[in-house]
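# structure of the sequence below:
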Amino acid sequence: MSIITQLIHSIPVDPQTGAIAVPIYQTSTFVQDAPGVNKGYDYARSNNPTRETAEKIIAGLEGGAGASAFASGLAAIDAVIKLLKSGDEIIAVDDIYGGAFRLFDKVYKKFGITVNYVDTTDVSTIFHAITPATRLIWLETPTNPTLKISDIEAVAKLAKAHNILLCVDNTFASPILQQPLELGADLVVHSATKYLGGHSDLIAGVVISKTEQLAQEIKFYQNASGAVLSPFDSFLLIRGIETLPLRIRVHNDNAQRLAEFLEQHPLVDKVYYPGLKSHPGHELAKRQSKGFGGIISFTLKEDTTAAATTFVTSTKYFKLAESLGGIKSLVAHPAAMTHKSIPDEKRRAAGVSDSLIRLSVGLEETGDLLEDLRQAFDKLAVQQAAHAATASAASN
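Okay, the predicted model is just below:
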């Protein structure tokens, strides 16, 4: 059975009414037959039929024992870190999502949980960073925003040999392209706001666990902390997932064409996209994923914030906005937007330069997106020529 057919038919028909769409159980509480005797639900924070259905669908997609849905991707990350205690250490990818860095550095650091940021594309670097206090390895692959690729299977073997949990942020790839649990990871997180939801109309996060024990621990923290996904957003998430395989196919095709165009453009310095043979993780990405995703990052030859700002404010179809993974194309300047919470020195060391631009390639016609990039580059070229002429006149 294909994954598309499997996904569509994993969404249940309502047994009570026959509704082919999952109902929205917009209720805070449930009537009990007797004290402590209920139909599987007592209070909507603890469980809700709509959210439960979304969790089961996503657990099935990732091949996990269970999933827990949260009110945001950061709430999902927060639940994973709650598995640790004071004195524990995390080894994390150096090119990390800014929100995760802020959570690690500004919240959990003061509780005695420390993070060592390393280049996880080199497994030996992870090995040398392990200490007796290391309890968790945190991977993003591809990373946000420079799209580094880490060997999930190799890191999983290393983690298992040292009795360390491995969590993979699978947001950029989605379960359609990459299956971290099958490659040995213990936990997978998603900002379901992105590709799982797919329409830029909800905020959500999910943690998928490989074992029933981990699933129950995460479920406990979901209930104890209370950052649960609402019934209506659970419904939106299910609706978005229904078309996930079809959307990912177009995201991939469009991004490949645009990355090839960018690689040849004279104003572009470097393109980060795993689908390009020039990408250092290209062969690894081919082995562990079924596609290269819809995110492209690139730097300009003029490595300045001003040049990047000109470009990102000149596009028409690529809307300047935070987030990614929706049907509409988006453009972002990570240094000033998604990664502004990371100190400049650390940000630049991880490859997030002043001119780095991130594209979330949507479902528009490829030709229209290519033309949009061309006209934005034309505007940048005109501005650069004007600045050069002004500088030349001033020197004379």
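
# going forward, measure contacts and count neighbours with C-alpha atoms only.
Noted.

# my guess is Leu244 contacts Leu196. True?
Yes. Between Leu244 and Leu196 there is a contact at 6.5 Å, judged by Cα atoms under 8 Å.

# neighbour-wise, which of those two wins?
Leu196 (31 against 20; other Cα atoms under 10 Å).

# for comparison, sequence B:
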Amino acid sequence: MSTADWSPRTRAITAGRPAGPDAPMNVPIAPASALGLGYAREHGTETWAAFEDAIGQLEGGTAVAYASGMAAISAVFDLLPAGAEVAVPGYSYVGTRDLLDYAERTGRLRGRRIGPTDTAGWVAAAAEADLLLLESPTNPTLDPMDIAAVAEAARAHGARVVVDNTFATPLGRQPLALGADLVLHSATKLIGGHSDLLLGLVVSGDEELAGALREARTRAGATPGVLETWLALRGLRTLPVRLAAASETAALLAERLAAHPAVWNVRHPPGTMIAFELADAAAADACCAALSLIQHATSLGGVDSSMERRAARPADSHVPAGMLRFSVGLEDPEDLWRDLESALDEVDGARNTGSVARS
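You can find the predicted model right below:
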């Protein structure tokens, strides 16, 4: 049986694994700063190579690992000439928007913000922008984006399309197959899966572009730590089962949240993330404070469930005030629901008695 016939679930476990009858079961950690007369930052290590090979196989391209997701985004921006225009969703990862804001303030790049679901606006922007950075779905509002339509328009005008695939993961979507030029990942999140590392990835369908990304990594010194890379590869091995279990739980919780009287506008694209709204900021903050199992934390994509009101952060103040972003982990679904229901009932009861002030 050819390895090309294996399913993504199988390849997530086997890709990058040492070959041969006497090879180790796992890729070794290679803590080497120099390789002969060269530095590891220039040539990579066998640990990096195995991880990049595995992600590349799943995304259908060539992967380049970075020290963090932000380093990966920075590398993509560094490929652009001075004065280039970058379009990003109005609701999108705060780090991406912060980086673009800085590039605008310093005169390095020009920015454009477009509503995530405004596909006509994105298609029109493809005629003027140099780079269109999409998310699948958006962070934190979980809006869907039409990657294929935007990519088709971009090809007609020579624009480059980049898709942040962190929430969907390579098992949920392969943007290169939909026409994207590059795929971004914060491997800190679902790929690593245990909230214990920082790592980023860019995947390219073009070898020349992948080479430019490696050069950008070397120049900036944005190389990944060998232990972090090894941990991320180990996390990738369990991604299929983690993603399936957490997604199943998320679907159950989203259905129950939609039926709760304190909740509306529940958004749950396939996957592990849920966004839902309460009456206002005070209600959302009270809900987070009342949780005992679900962690009130900004991290996401780990085995532990977490929740956060993103509008509490200044850079995300335009997000609906009562919206909560919920990352579903691997705890027992009924335990998670009891925690959620108790917190929501407490908030709903307080609001009905007038003890929670509106913001």
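
# returning to what we had before: hey, what's in contact with both of Leu244 and Leu196 of the first structure?
Counting by Cα atoms under 8 Å, 6 or more residues apart in numbering, Leu244 of the first structure and Leu196 have no contacts in common.

# using the three-state scheme, assign the corresponding residue of the first structure for Ala315 of the second structure.
In the first structure, the residue paired with Ala315 of the second structure is Ser341, using TM-score structural alignment. Assigned by DSSP: H, G, I helix; E, B strand; the rest coil, the conformation of Ser341 of the first structure is coil.

# before we move on, what about the one 4 residues further on?
With three-state DSSP as the basis, Glu345 of the first structure sits in helix.

# and if you look at Phe276 of the second structure?
Judged by three-state DSSP, the three-state class of Phe276 of the second structure is strand.

# how about it, what's its match in the first structure?
Under the alignment (TM-score structural alignment), Phe276 of the second structure maps onto Phe298 of the first structure.

# from what I see, Gly179 of the second structure and Ala151 are in contact.
Yes. In terms of Cα under 8 Å, Gly179 of the second structure counts as a neighbour of Ala151; the distance is 5.3 Å.

# which of the two has more neighbours?
Under the criterion of other Cα under 10 Å, the comparison of Gly179 of the second structure against Ala151 puts Ala151 first, with 24 against 20.

# ok, which stretches of the second structure are helices?
Taking DSSP state H, the helices of the second structure run over residues 8-14, 40-43, 46-59, 69-78, 94-105, 119-125, 147-157, 169-172, 207-220, 226-237, 239-259, 281-290, 333-353.

# in the first structure, what stretch matches the fourth one?
Think helix 69-78 of the second structure. Mapping helix 69-78 of the second structure onto the first structure (TM-score structural alignment) gives residues 73-82.

# pull the residues that contact that stretch.
By Cα under 8 Å, 6+ apart, the residues outside stretch 73-82 of the first structure that reach it are 69-70, 99-100, 103, 189-193, 203-207, 218, 221-222, 227.

# recalculate using a threshold of 6 Å.
With contacts defined as Cα atoms under 6 Å, 6 or more residues apart in numbering, stretch 73-82 of the first structure is touched by Phe70, Ser191, Ala204, Gly205, Val206, Val207, Tyr221.

# what's the counterpart of the third one in the second structure?
In the second structure, Ala204 of the first structure lines up with Leu199, judged by TM-score structural alignment.

# measure that match to Pro224 of the second structure for me?
Using Cα to Cα, to the nearest Å, one obtains 7 Å as the distance from Leu199 of the second structure to Pro224 of the second structure.

# try Ala49 of the second structure
Applying Cα to Cα to Ala49 of the second structure and Pro224 of the second structure gives a distance of 11 Å.

# neighbour-wise, which of these two wins?
Pro224 (22 against 17).

# for that one, give me its contacts.
Contact analysis of Pro224 of the second structure by Cα under 6 Å, 6+ apart lists Tyr66, Ala67.

# residue in the first structure paired with it?
In the first structure, the residue equivalent to Pro224 of the second structure is Leu229, according to TM-score structural alignment.

# again, but for Asp130 of the second structure
Aligned by TM-score structural alignment, Asp130 of the second structure pairs with Arg135 of the first structure.

# list the contacts for its match?
Contacts for Arg135 of the first structure (Cα under 6 Å, 6+ apart) come out as Glu89, Ile164.

# go with 8 Å
Leu84, Asp88, Glu89, Ile90, Asn163, Ile164, Leu165.

# tally of neighbours for the fifth one?
In other words, Asn163 of the first structure. The local packing of Asn163 of the first structure (other Cα under 10 Å) involves 12 other residues.

# my guess is Ile114 of the second structure meets Gly121, correct?
Yes. In this structure Ile114 of the second structure lies within contact range of Gly121 using Cα under 8 Å: 6.8 Å.

# quick revisit: return every residue with contacts to both of Leu199 and Pro224 of the second structure.
Any residue near both Leu199 of the second structure and Pro224 by Cα under 8 Å, 6+ apart counts here, and that gives Ala65, Tyr66, Ala67, Ser68.

# redo those as TSV? Include distance to Ala168 of the second structure and neighbour count.
TSV is the format used below for these (distance: Cα to Cα, whole Å; neighbours: other Cα atoms under 10 Å):
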residue	distance to Ala168 of the second structure	neighbour count
Ala65	18	30
Tyr66	19	30
Ala67	21	24
Ser68	18	23
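
# what's Ile4 of the first structure aligned with over in the second structure?
Under the alignment defined by TM-score structural alignment, Ile4 of the first structure is paired with Arg9 of the second structure.

# next one: that match from Pro240 of the second structure, what distance?
When Cα to Cα is applied, the distance between Arg9 of the second structure and Pro240 of the second structure equals 6 Å.

# okay, and the common contacts of the two?
Counting by Cα under 8 Å, 6+ apart, the common neighbours of Arg9 of the second structure and Pro240 are Leu171.

# so for those two, which residue has more residues nearby?
Neighbours per residue (other Cα under 10 Å) separate Arg9 of the second structure from Pro240, with Pro240 holding more: 21 against 16.
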